[in-house]
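Colleague: Could you look at this predicted model? Sequence included:
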Amino acid sequence: MDFSAYQQLRFERRANGVLLITLDRPEKYNAADEVMHGELARVWTDVSQDPETRVAVVTGAGKAFSAGGDLAMVQRMAGDHARVSHMLEEMSALVYTMVDCTKPIVSAINGVAVGAGTVVALLADIAICAEDARIGDGHVKLGVAAGDHAALIWPLLAGMAKARYYLLTGEMISGAEAERIGMVAKALPREQVLPEAIRVAETLGTGAQQAIRFTKRTLNNWLRAQGPIFEQSAAYEMLGFLGPDVLEGAAALEEKRSPEFPSAK
C-alpha cells in the first residue's frame, strides 16, 4: 500500500507490522481541515487493506493530538447545504471505517483531543492518554448537537450519567480523569504515552492475528448495534450547521469570548 499521496498524515513503518500514523499539522495543533478530515475518513480502509500492517498507532505531531475541526472549515460549512451534506457522508465514513478496520488501532493521545480528534482518539481499540491531556466534545459550545462519535461510544465507555454530563456541558476531561471513568485504557506521563502505545502495538503485532482481529470484530458489534443512534446524532449535528447558533459559536471561538446564542435569548 502506497501512503505517499496523503498530505496531512505522516506514516512510519515500525517493527512487527506496526504502522505509526501521525496527524501532521502541528502549526494548527493538528486541527482537521477539509484535507485532513477526508484523509482520516479513508486511511482506515487503506490500513485494513495493507498487507504489511498488522496494527496501527495514531498520534499527533507537536503538543496536541488534534484541536478538532479547523475553525475556518467550520465557518465555510455554516449555511452551506452542499458542504454540510458532504461532511455528513464523510463523518459516517470516518466512524464506520474505524469500526470496520480489520487491524487493531491504538491511539497515543499526547495532548488535547477535541472534535474530530476525539473521534480518532476514542474509537481506537486501545486508547493510551497523557495524564495532563485534555479530552472533550465541544459541539454544544459551538452551537450544534454532539455528533461525530459521541452518542455512539461515550455512554458505552463512561456510562450514561457521565456521557450526559460531559456532552451536554461541553466540559473537558483530563487524561487522568478519563482513565478513572473508563474513557481510555491507560493514562501515563506524557513522555511515556507513545512508547507505551508502540509497546502495546508490538504485542498485538506479534500475537495470533486472526484471534485478535476476530475479537476486535466481535467487540465492535456493540458499536454497530448503536448505528441508528450515531446516524441520528450526525444528522442533528449537521442540521445545526444550517442554523444561526453555529455562526455565533464560531465567532465566539474566534474572538475568545463566551457565546451569546440566538436560541438562548
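Modeller: Done, it's in.

Colleague: Please make it C-alpha for all contacts and neighbour counts, starting now.
Modeller: Noted.

Colleague: And stretch 181-194, how far out from the chain middle?
Modeller: In terms of Cα atoms, centre = their mean, to the nearest Å, the centre of stretch 181-194 is set 16 Å apart from its chain centre.

Colleague: Likewise for stretch 151-171?
Modeller: That offset, for stretch 151-171, works out to 15 Å (Cα atoms, centre = their mean).

Colleague: now swap in stretch 133-152 and tell me
Modeller: Worked out by Cα atoms, centre = their mean, stretch 133-152 lies 10 Å from the chain centre.

Colleague: mind listing what's buried in it?
Modeller: 133-152 (16 or more other Cα atoms under 10 Å).

Colleague: Among those residues, name the ones in helices.
Modeller: Members of these lying in helices (criterion: DSSP state H): 139, 140, 141, 142, 150, 151, 152.

Colleague: Pasting the second one now:
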Amino acid sequence: MNSIELKIENNIAKVTLNRPETFNSFNREMALKLQNTLDSCENNDEVRAIILTGNGKAFCAGQDLKEVTSPELNPGFRKILEEHYNPIVQRIRSIEKPIIAAVNGVAAGAGANIALACDIVIASEAASFIQAFSKIGLIPDSAGTFFLPRLIGFQKASALMMLGDKVTADQAEGLGMLYKVFSVDTFEEESMKLAIKVAQMPTKALGLTKRLLNQSMVNTLDQQLEIESDLQIEAAESNDYAEGVNAFIEKRKPVFKGN
C-alpha cells in the first residue's frame, strides 16, 4: 500500500496521507515520500493547487511512536526533525502554489502543525487539533511554535501547547486557527469546490502573495512595502493580469492560465 496517494485532475493535485491503520502517523518512508510528492507537484505545470488530506478517520496523528521506540527502526529525533518534518514544512511554505489542508479528522502533534503551515486550512466537523507533545514530555515541533502564536495569539497558543487540550473544529475556527468548517457529509465535496476555485485563479499572483506573507513574518514595514512594490510590478507583467483587466473591461468572467 502506498503511504502517499497522488491524484491529479482539473489542475488539482490531491495528496492523501495513507496509513489509516496508524491514523496516518508519519514514519520515515511516508515523510520522505511526501517530500518527493510535493516536489513533483511544484514542478508540474499542470498543477495549480494542492490539497493535503488524510485517508480514514484521521488527518494525521503525528509521529509513529512505534518507529521511535523501535531499536531497529528509530532514526533518532534529530534525523526525524531535520530530514522529515522541517523539510515538509519548508516545502509547504516555499511552493508558490496554494496548498489547502483538508483536515478530515484528528490532527495531532506534527500532524496538526503541518496542517497549520498550509495556506488555507479547512476542516470537517469531525476534525480536532491537539498539541499532543507535552503529554509525552516533548516540545512542539514542525513549526508549531512559529505559526500557532501568529494564528491565535501568544497566550492561547502557550496554553494549548502546555496543556495539550483538544480543540474541536468549531473551536479552531473561532480561534482563527482555520478558514472554514464543513459538515462530515459535504466535506469532500466542499474541499474539491474550494480547490477548483483556487486552481482557476491567477496562480502566479497567488504564489507571489504567498511569498509576501512569508516575508511579512520577518520584515519591517519599510522592507515589506519595498517587496510589495517589486512583486506588484512582477504580477503586472503576467498574462493573467492582462486577462483580468480585459475581462473587467469586457464585463466577462476572466479565464486565467496561471502565468
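Modeller: Perfect, I can see it now. Keep in mind that this is a model prediction, so the values were computed, not measured.

Colleague: Distance check, the residue sitting nearest the centre point of the first structure against residue 212 of the first structure.
Modeller: For the first structure, the residue nearest the mean C-alpha position is residue 119 (2.0 Å; Cα atoms, centre = their mean). As judged by Cα to Cα, to the nearest Å, residue 119 of the first structure and residue 212 of the first structure stand 22 Å apart.

Colleague: longest single helix anywhere in the first structure?
Modeller: helix 81-100.

Colleague: For it, name the packing helices and strands.
Modeller: Judged by 3 or more Cα pairs under 8 Å, 6 or more residues apart in numbering; DSSP states H and E, the packing partners of helix 81-100 of the first structure are helix 34-49, helix 71-77, helix 116-123, helix 227-240.

Colleague: mind redoing it with 10 Å?
Modeller: Judged by 3 or more Cα pairs under 10 Å, 6 or more residues apart in numbering; DSSP states H and E, helix 81-100 of the first structure is in contact with helix 34-49, helix 71-77, helix 116-123, helix 209-219, helix 221-224, helix 227-240.

Colleague: what packs against the second one?
Modeller: I take that to be helix 71-77 of the first structure. helix 34-49, helix 81-100, helix 245-255.

Colleague: out of those helices, nearest to residue 185 of the first structure?
Modeller: For these, proximity to residue 185 of the first structure was assessed by Cα to Cα; helix 81-100 is nearest, at 17.3 Å.

Colleague: now that closest one against helix 227-240, angle please.
Modeller: 150 degrees (axes from the mean of the first three to the mean of the last three Cα atoms, to 10 degrees).

Colleague: What residues of helix 81-100 of the first structure count as buried?
Modeller: So for helix 81-100 of the first structure, counting by 16+ other Cα under 10 Å, buried means 83-84, 87-88, 90-100.

Colleague: Nearest to residue 68 of the first structure among the residues you listed?
Modeller: Distances from residue 68 of the first structure to these, taken by Cα to Cα, are shortest for residue 91, at 12.9 Å.

Colleague: Setting the sequence-adjacent residues aside, check what's closest to that closest one.
Modeller: residue 148 (6.2 Å; Cα to Cα, 6 or more residues apart in numbering).

Colleague: hang on, that neighbour packs against residue 115?
Modeller: Yes - the pair formed by residue 148 of the first structure and residue 115 meets the contact definition of Cα atoms under 10 Å, at 7.5 Å.

Colleague: Identify the contacts common to the two.
Modeller: Residues within reach of residue 148 of the first structure and of residue 115 at once, by Cα atoms under 10 Å, 6 or more residues apart in numbering, are 137, 139.

Colleague: Quick check: which element contains the counterpart of residue 191 of the second structure in the first structure?
Modeller: When the first structure is aligned by TM-score structural alignment, residue 191 of the second structure is paired with residue 197. Here residue 197 of the first structure, judged by DSSP states H and E, is contained in helix 190-205.
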